[in-house]
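In: just to be clear, the model below is a prediction. Sequence and coordinates:
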Amino acid sequence: MATELQITSASADPDLLDLPWDVALAQWPASVLAALPRGLSRHVVRFVRMSGRVIAIKEISDIVAHGEYELLRKLDRMDVPSVVPLAVITGRVDADGNALEAALITEHLQYSLPYRSLFSHIMGADTATRLIDALAVLLVRLHLVGFYWGDVSLSNTLFRRDAETFAAYLVDAETGALYPKLTIGQRSYDVDLARTNIIGELMDLESGGVLDEGTDLIAIGDSLVERYNELWDALTLEESFSKDERWRVNERIERVHSLGFDVDELAMSTEDGGRRVRIRPKVVEAGYHSRRLAQLTGLEVQEHQARRLLSDLEHYCAFGENPGSSETKLAHQWLTEVFEPTIRAVPVAQRGKLQPAQLFHEVLDHRWFLSEQQSRDVPIIEAARSYGHSVLPTREAEQAILGLTPEQAASMDDEAIARGVVDDDLAEGDLAQLGPDL
């Protein structure tokens, strides 16, 4: 290894030194690579096994690598959905002394897929609409914190299942920049560029036979603009009403909550001689339902998954055996008596195909289907066993731990399990302590 090699990292992993940095990334041996689906990129990108996990490595120039690394660190601190940066490697040279590009290293986002994989292998005709909705939400979240993307596209995004929808994560930030507040022009440019790129990407899918030729691609691109504007207005526009309509303050807050956001501060002022009230959310944070679920149960899940789990928890609290108990106590009982046993009822070999929270959501849907089919209230454990034996075996694995199959992943040690796989030997209550992918 060349002595000029330099590693910039908040928490350097010594195993980084064992990777072949004196070889161009495109020529790295298969022995260190993880066979995971990759999206389109203007740069060479590879997934690599290291320290019992998978990392993503991208070759770019030194300046761009350091800039993107710092931006991703800032977004991570702001809790914006994006890949987690690990390190930048510079000073690379090959065996002949020729300079090689720098390498930006990020954590691989488990259970995520690029849009091409979703269209090609998993989803149906409504995939585009759900991905567009997810991208619109991500773009709004980025703009709220002052992040100008500069290259919005499906290719620069990864998607995770989130109940019946998707959650979008920023992958490529090399053209981005953070500002105290974005101008209307900056936001409009990002939205217009997103529309143009999305239409082009969908045209590419259509030409490859992945999308039906009759699909209205322009309408799909336009829907991104409509969804973005609708969401942005709901979260940021000022609203004026008479003093006799004070109920509209709570209505506005509840509207924001229903969109999955939380009002951190609400600016109120009077006008027209005190006869009218003007309100405007000053700071809006995303993740209202996921934060509430985490406070009650310790589970960290996607926003729509959290909403579904909270709904089931509320049903349990309303119809459980201890209606007078505190909300915290009932939440713990639901966790140990409903959520954990449901996950354990699914065969080990099938669990790794989905995140536990997504698995619970789909078991609830399957329970409803069985109850309708059989004209009886099917117990959730019975539904979980049925789903694990009749539905999951036909599903493609979405787990992405070292590129292993669910059967291989199911035999991993406890440390690996804590990154997303649930094992039969876990004691009751331990699931609440699992990592963020639960």
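Out: In hand now; what should we look at?
In: contacts, neighbours, all on C-alpha from now
Out: Fine.
In: hmm, who's touching stretch 376-390?
Out: Under the criterion C-alpha atoms under 8 Å, 6 or more residues apart in numbering, residues 338, 341-343, 345-347, 350-351, 363-364, 366-368, 370-371 lie in contact with stretch 376-390.
In: out of those residues, who's nearest G214?
Out: Nearest to G214, judged by C-alpha to C-alpha, of the contacts of stretch 376-390 is H366 at 32.0 Å.
In: count of residues packed around that closest one?
Out: H366: 19 surrounding residues under other C-alpha atoms under 10 Å.
In: report the secondary structure element holding it.
Out: H366 is part of helix 356-374, with elements assigned from DSSP states H and E.
In: buried set for that helix?
Out: 356-364, 366-368, 370 (16 or more other C-alpha atoms under 10 Å).
In: and of these, the nearest to L154?
Out: Minimum distance to L154 across the buried residues of helix 356-374 is 22.3 Å, recorded for Q358 (C-alpha to C-alpha).
In: so who does that closest one touch?
Out: R161, D162, A163, Q305.
In: now with 10 Å, please.
Out: When contacts are counted by C-alpha atoms under 10 Å, 6 or more residues apart in numbering, Q358 touches 160-164, 301-302, 304-306, 308-309, 364, 437-438.
In: okay, now the one to match up with it:
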Amino acid sequence: MALDIIAARPDPALLDLPWQLPLEEWPEERLAALPRGISRHVVRFVKLSGKVIAVKEIKADLAIREYHLLRNLNRLGMPCVQPFAVVQGRVNAKGKPLDACLITRHLQFSLPYRALYSQTLRPDTATRLIDALAVLLVRLHLAGFWWGDVSLSNTLFVRDAGAFAAYLVDAETGELRERLSNGQREHDLEIARINIAGELFDLEAGGLLHGEDPIETSERIVTRYHELWAELTDVEEFDTAERWRVEDRIRRLNDIGFDVDELAIVTDFNGTTISIQPKVVDAGHHSRRLLRLTGLDVEEGQARRLLNDLDSYRAATERQLDDEELVAHDWLSLIYEPITRSVPPAMRGKLEPAELFHEILEHRWYMAELAGHDIRIEDATVDYVAHVLPNKPEEKSILGVDTTEMPVLGTI
């Protein structure tokens, strides 16, 4: 068998995988027990060189196209899975050609939406997932990417300080252009609305929906998308005496996690009215600031929460006038790292460190409410690890839930 492998950094261990077998027949010892979402193609999680990769069996031309699309989206900094390789030239033991395989890196701590619904979650889970998907869709559209098959099934979700961050996992139908028209954006939104409604009806039929109305919830993607798109792109006009509104617009964008790289400011002929419009926006305002101060690379919501705790630490130690980077270093070494490292090794795969720290902060707040006084974070950590963390699912690696086995009316 003469394999043809396309990869930026090929791993020689790829040659040891059983490419002569259809993917659905690969032996169990090669596979990783991770929850799989619904896909029109055969997908398997495979152990390779101590890591986990996702392998999707697909026609060669589609595999190569999606591989390059994902590479371009990664270059643009979009939230999506990382392409690893394309394997072509597969034949079985009888010499019959087999489909190619697209390989992507497994996104640690990520879950398909159906796996999330297999857990005990808050009643507003659907709306939190929709909000995350709306942010993802806006970011992709700003970059000129038309998805063509927007759905919960084609998205992976990572916990982000009580909310979720969404990642594109299937770009098979997508197109990357210089700029999208309003019609193209609305087409993607309509696809999203219809697909999400169908997916939620599937969950309802399986008894997994927590009281949300599938139609009403699916409409939320349209509302949230338009709200965010308007905040990021709309022209705002005001009197020259209200120039503070320029800074206010920038601050509002920072609050929702975006930086303004370029802002168009135009005055009218008489110089009495100002128009402003963000020209270039970039997501990750808080995560970039936290990375600069501490070296921690986390999701946007987690970064916002950690920065808030850093500010609280700064105030509690009366170091408001000290250099911010020095204070951040002390907070990292005296608070964050000791807390996240105090978790027993056997339970560290349940939540990533930043999400764990966020949950401990939440737990401390609840304990303080009950006690009627402040609680030391060290004491809150001990209580959380003893009574809350053991009941959390193992999200880093094995959940023991194959979502393809869960009740479903049809594939979206």
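Out: Arrived safely. None of the values given here were measured: they were computed from a predicted structure.
In: about what we covered before: considering the contacts of Q358 of structure 1, which possesses the most neighbours?
Out: When neighbours are taken as other C-alpha under 10 Å, the top entry among the contacts of Q358 of structure 1 is A306 (27 neighbours).
In: aligned against structure 2, show me the partner of that residue.
Out: Under the alignment (TM-score structural alignment), A306 of structure 1 pairs with A303 of structure 2.
In: so its match is in contact with R288, correct?
Out: Yes. Look at A303 of structure 2 against R288 with C-alpha atoms under 10 Å: they come within range, at 8.4 Å.
In: report the central residue of structure 1.
Out: A167 (4.3 Å; C-alpha atoms, centre = their mean).
In: what do we get in structure 2 for that one?
Out: Under the alignment defined by TM-score structural alignment, A167 of structure 1 is paired with A165 of structure 2.
In: hang on, that match in a strand?
Out: Yes. Under DSSP: H, G, I helix; E, B strand; the rest coil, A165 of structure 2 falls within a strand.
In: how close does it get to L34 of structure 2?
Out: From A165 of structure 2 across to L34 of structure 2, the span is 19 Å (C-alpha to C-alpha, to the nearest Å).
In: for I335 of structure 2, same thing?
Out: According to C-alpha to C-alpha, I335 of structure 2 stands 33 Å off from L34 of structure 2.
In: between those two, who's got more neighbours?
Out: Using other C-alpha under 10 Å as the criterion, I335 of structure 2 and L34 rank with L34 on top: 23 against 17.
In: list the contacts for the residue mapped onto the more buried one from structure 1?
Out: Residue pairing (TM-score structural alignment): L34 of structure 2 is matched to L36 of structure 1. Listed by C-alpha under 10 Å, 6+ apart, the contact partners of L36 of structure 1 are R46, F47, V48, V54, H108, L113, A400, I401, L402, G403, L404.
In: spit out the contact partners of the residue lying closest to the match of A306 of structure 1 once chain neighbours are set aside.
Out: Nearest residue to A303 of structure 2, sequence neighbours excluded (C-alpha to C-alpha, 6 or more residues apart in numbering): S287, at 5.0 Å. The neighbours of S287 of structure 2, taking C-alpha under 10 Å, 6+ apart as the test, are 257, 293, 295-304, 306-307.
In: residues near the alignment partner in structure 1 of H387 of structure 2, how many?
Out: Matched by TM-score structural alignment, H387 of structure 2 corresponds to S390 in structure 1. Neighbour count of S390 of structure 1, defined by other C-alpha under 10 Å: 10.
In: what do you get for A24 of structure 1?
Out: So A24 of structure 1, with other C-alpha under 10 Å, has 16 neighbours.
In: and what of the one 3 residues further on?
Out: Taking other C-alpha under 10 Å as the neighbour definition, Q27 of structure 1 ends up with a count of 8.
In: and for H257 of structure 1?
Out: Counted with other C-alpha under 10 Å, H257 of structure 1 comes out at 18.
In: now it: which helix or strand?
Out: helix 247-258.
In: other residues contacting that helix?
Out: Contact with helix 247-258 of structure 1 is made by 231, 234-236, 239-242, 260-263, 266, 268, 277-281, 284-289, 307, as judged by C-alpha under 10 Å, 6+ apart.
In: what secondary structure does the residue of structure 1 most remote from its centre sit in?
Out: When each C-alpha in structure 1 is compared with the mean C-alpha position (C-alpha atoms, centre = their mean), G273 comes out farthest, at 47.1 Å. Under three-state DSSP, the three-state class of G273 of structure 1 is coil.
In: quick one: the strands in the stretch 251-400 of structure 2?
Out: 258-267, 273-283 (DSSP state E, counting those that start in this stretch).
In: D11 of structure 2: which of those is closest?
Out: When the strands of the stretch 251-400 of structure 2 are ranked by proximity to D11 of structure 2 (C-alpha to C-alpha), strand 273-283 comes first, at 32.0 Å.
In: got the angle between that closest one and helix 244-255?
Out: Going by axes from the mean of the first three to the mean of the last three C-alpha atoms, to 10 degrees, strand 273-283 of structure 2 is angled at 20 degrees with respect to helix 244-255.
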